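Q: got a structure for you, letters missing:
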């Protein structure tokens, strides 16, 4: 039969008993079981009991031998394979106990039953040390309990009463603290509810704050836009005021009508009025100069509120003319197409004489008042002459009939000088207002 194999239940190491122990375990156990059965059946009870006691003594010796340390001659490996079977020892004093032991041994030998607690030597030592420690602690606790019990017995009645009173006071304090704890729990619940309500209100306020922040941002953007627009308007206003001041200081007539002389010729707005054999001027330029002159006299008369009599000026560029106020069918042209018959054109001469009539009306109106107008050259409307007082009252005809180019050109130059003085007078009076 093969030897029995066990595993340590603590460290799970395989355990192999000594050969002598195996042989002892098999043969002795079998003989012991047979002898127990035989003695129980054929011998008296007293003798069986004595033998049984001896057998128990032998078994105890064998168990003591199995649980003791291995001999000094054994190796460490053999020593680690030693083990101890832990379990309840049942004295075999009766037939039932003997039969149970025999059945257990048979089950162990046949392998149908496992040993409950096989341990190796090291685990057994550790277990014994733990048991000793627990035993020491238990004995110490037992001594403390006994001392407390003896102290309680020796305590006087007065001390017991004091302790009882203290216990009663502590119970009352406990009841008070329990009530206080209940109040605190109620307060805690109320505080929790208040906290939840505050959290809900806080969330609503947060949402309102976000909405207000969006509205504020929109209003801030609108404010910035309005500020930008206001700044732009202020800049434009300052620019307009600057332009207005500049325009108020500007002489509109002087800017619009520029009169000067170029040698013997008078010039208005870059158009020469007159012609000389040495300085030929086209009739288109002369006609345009007459148009600018008519426009200037009409503007000056409108400024002072003068309405002409007998004739009405109609400035139309190089095709300007005068219309009779007594007969609408009569139009006197202030332009000429040129040719050999220029100085024989009576309508052109009549138009220039009518222009001098209008200019004389303006002079008479402007001479009224404290700041009256004083022209450098006199006008003879009836004969169509311009008089120069500085040269000994010489007269120059504005007509082309029976006249020379030099005389006609000088008369036109004197007329432009009078218009320039009139322009300066009106500009000064306009600026004062």
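A: Right, received. Where do you want to start? Note that this is a predicted model, so its numbers are computed, not measured.
Q: drop to CA atoms for contacts and neighbour counts, all remaining ones
A: Fine.
Q: where along this structure do the helices fall?
A: Ranges of helices in the chain, per DSSP state H, are 19-23, 29-42, 45-67, 76-80, 95-110, 121-154, 157-249, 252-256, 283-304, 346-366, 405-432.
Q: among the ones you listed, which is nearest residue 389?
A: Closest approach to residue 389 among those (Cα to Cα): helix 405-432, 11.4 Å.
Q: Flag every buried residue along that closest one.
A: By 16 or more other Cα atoms under 10 Å, the buried positions in helix 405-432 come out as 406-420, 422-423, 425-427.
Q: rewinding a little: quick one, which of the helices of the chain is nearest to residue 274?
A: Using Cα to Cα, the nearest of those to residue 274 is helix 405-432, at 4.6 Å.
Q: could you check the angle helix 157-249 makes with that closest one?
A: With axes from the mean of the first three to the mean of the last three Cα atoms, to 10 degrees as the basis, helix 405-432 and helix 157-249 are set at 150 degrees to each other.
Q: A further structure is provided below for comparison with the first:
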């Protein structure tokens, strides 16, 4: 096909690539309906395609409007010509010679031909000469590339065939390995089944153990509560035990302290204060310069009577002719050799006179008391001949006490000066202290207040002023 001006009475088509007008070859003029039928029967022709002939333009050109169901048959030419194909002016004469229907049939025949060609190839028809040459060059390049690819594929196929021949030798080995792998797979499946069963059993045991663990936790909580309660009771018992131990230690310390304390020494403290002998703080005696109250002297004599009576009981001594009755500040001595009105004569160890001019019973009581001290000395000497008192008392001379220098002092207040009488009473208390010391040294384990000191029935002795 050429792009020269058309002279044929057939309609003029455009190139589907460049859009130029085409002149059909004269061999296409003889194509009729009978020739196109075998082609049309094997090709898909759109029945909706039609041509509408219109006359337009100032020169009377016939315009063929194409409406196609297939885009690839005339899309490029229709886009280039806005959907119109121009037909030569000479076509008016042919149209006059042919009817419109016959002309339409001719156009449809050619269109079916181009549709068939377009379906057979990957490009649309019709094409001009230049576009055809360009297309052929492109096809040559595609052919070379396809030939090159075919050569490459052949080489690859040969390599695959060689590799297949080499792998054929290992086929039996691989087949044997596959059989062994199948057996191994079966064994592993069986082992997996056993493991699943074992896992299920372990899960059941785990659930059972979890329940037991929860039960044990509850029991542990209960035991902890009991333990804490018992521990609290233990702490309370330990605190109580510590308290008891402290009390016991204190009681033991007090006991040891008291066990080392002599009951006589604690109950009767004999000491001196300047010129006076004292017992439990009470002074015994009087001086011109120091006027001691008689109430204090009476109390001191009562304490001395109580001490002598307790010491006599300690050595199981029964005084001859006398009996000491300790009654505090009103203590007295009964004369067992004299009686009056059926009663023993009482010799008072106290006096109530402000000025003692002559008190015979009081003096007799002091003489009797000194005699009882002498009897106590003799009782101790009978037990221990090495025992002796610092101041001597003579049985023949009643009421007389002698110091280490041989000076004699009377306990009778009327016949002595106050200084001498005070010394006599001081020496008498000193002899009592020595006797007390010997008693405590001989009987240390039995010096208790309950059995060493008799309970006086008299009122408590008043303290001196």
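A: Cool, got the structure. Keep in mind that what you see is a predicted model, and the values were worked out from it rather than measured.
Q: hang on, the earlier thing: mind giving me JSON lines with the helices of the first structure and columns for distance to residue 311 of the first structure?
A: Output for those, formatted as JSON lines (distance: least, Cα to Cα, whole Å):
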{"stretch": "helix 19-23", "distance to residue 311 of the first structure": "167"}
{"stretch": "helix 29-42", "distance to residue 311 of the first structure": "172"}
{"stretch": "helix 45-67", "distance to residue 311 of the first structure": "163"}
{"stretch": "helix 76-80", "distance to residue 311 of the first structure": "155"}
{"stretch": "helix 95-110", "distance to residue 311 of the first structure": "162"}
{"stretch": "helix 121-154", "distance to residue 311 of the first structure": "149"}
{"stretch": "helix 157-249", "distance to residue 311 of the first structure": "33"}
{"stretch": "helix 252-256", "distance to residue 311 of the first structure": "23"}
{"stretch": "helix 283-304", "distance to residue 311 of the first structure": "12"}
{"stretch": "helix 346-366", "distance to residue 311 of the first structure": "7"}
{"stretch": "helix 405-432", "distance to residue 311 of the first structure": "18"}
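Q: Out of those, which is closest to residue 398 of the first structure?
A: That would be helix 405-432 among those, by Cα to Cα, at 5.3 Å.
Q: mean deviation of the closest one from the second structure?
A: Its aligned residues in the second structure lie a mean 3.0 Å from helix 405-432 of the first structure after superposition (mean Cα distance after the TM-score superposition for the first structure).
Q: How far off centre is stretch 340-360 of the first structure?
A: On the basis of Cα atoms, centre = their mean, to the nearest Å, stretch 340-360 of the first structure sits 84 Å off its chain's mean C-alpha point.
Q: brain fart, stretch 126-143 of the first structure
A: 73 Å.
Q: Ok, stretch 395-402 of the second structure next?
A: On the basis of Cα atoms, centre = their mean, stretch 395-402 of the second structure sits 92 Å off its chain's mean C-alpha point.
Q: go on, stretch 269-277 of the first structure?
A: Distance, centroid of stretch 269-277 of the first structure to centroid of chain: 75 Å (Cα atoms, centre = their mean).
Q: which part of the second structure lines up with that stretch?
A: Aligned by TM-score structural alignment, stretch 269-277 of the first structure corresponds to residues 280-288 of the second structure.
Q: Could you list the residues in contact with that stretch?
A: 267-270, 273, 276-278, 292, 296-297, 299-301, 303, 418-419, 421-423, 425-426, 463-464 (Cα atoms under 8 Å, 6 or more residues apart in numbering).
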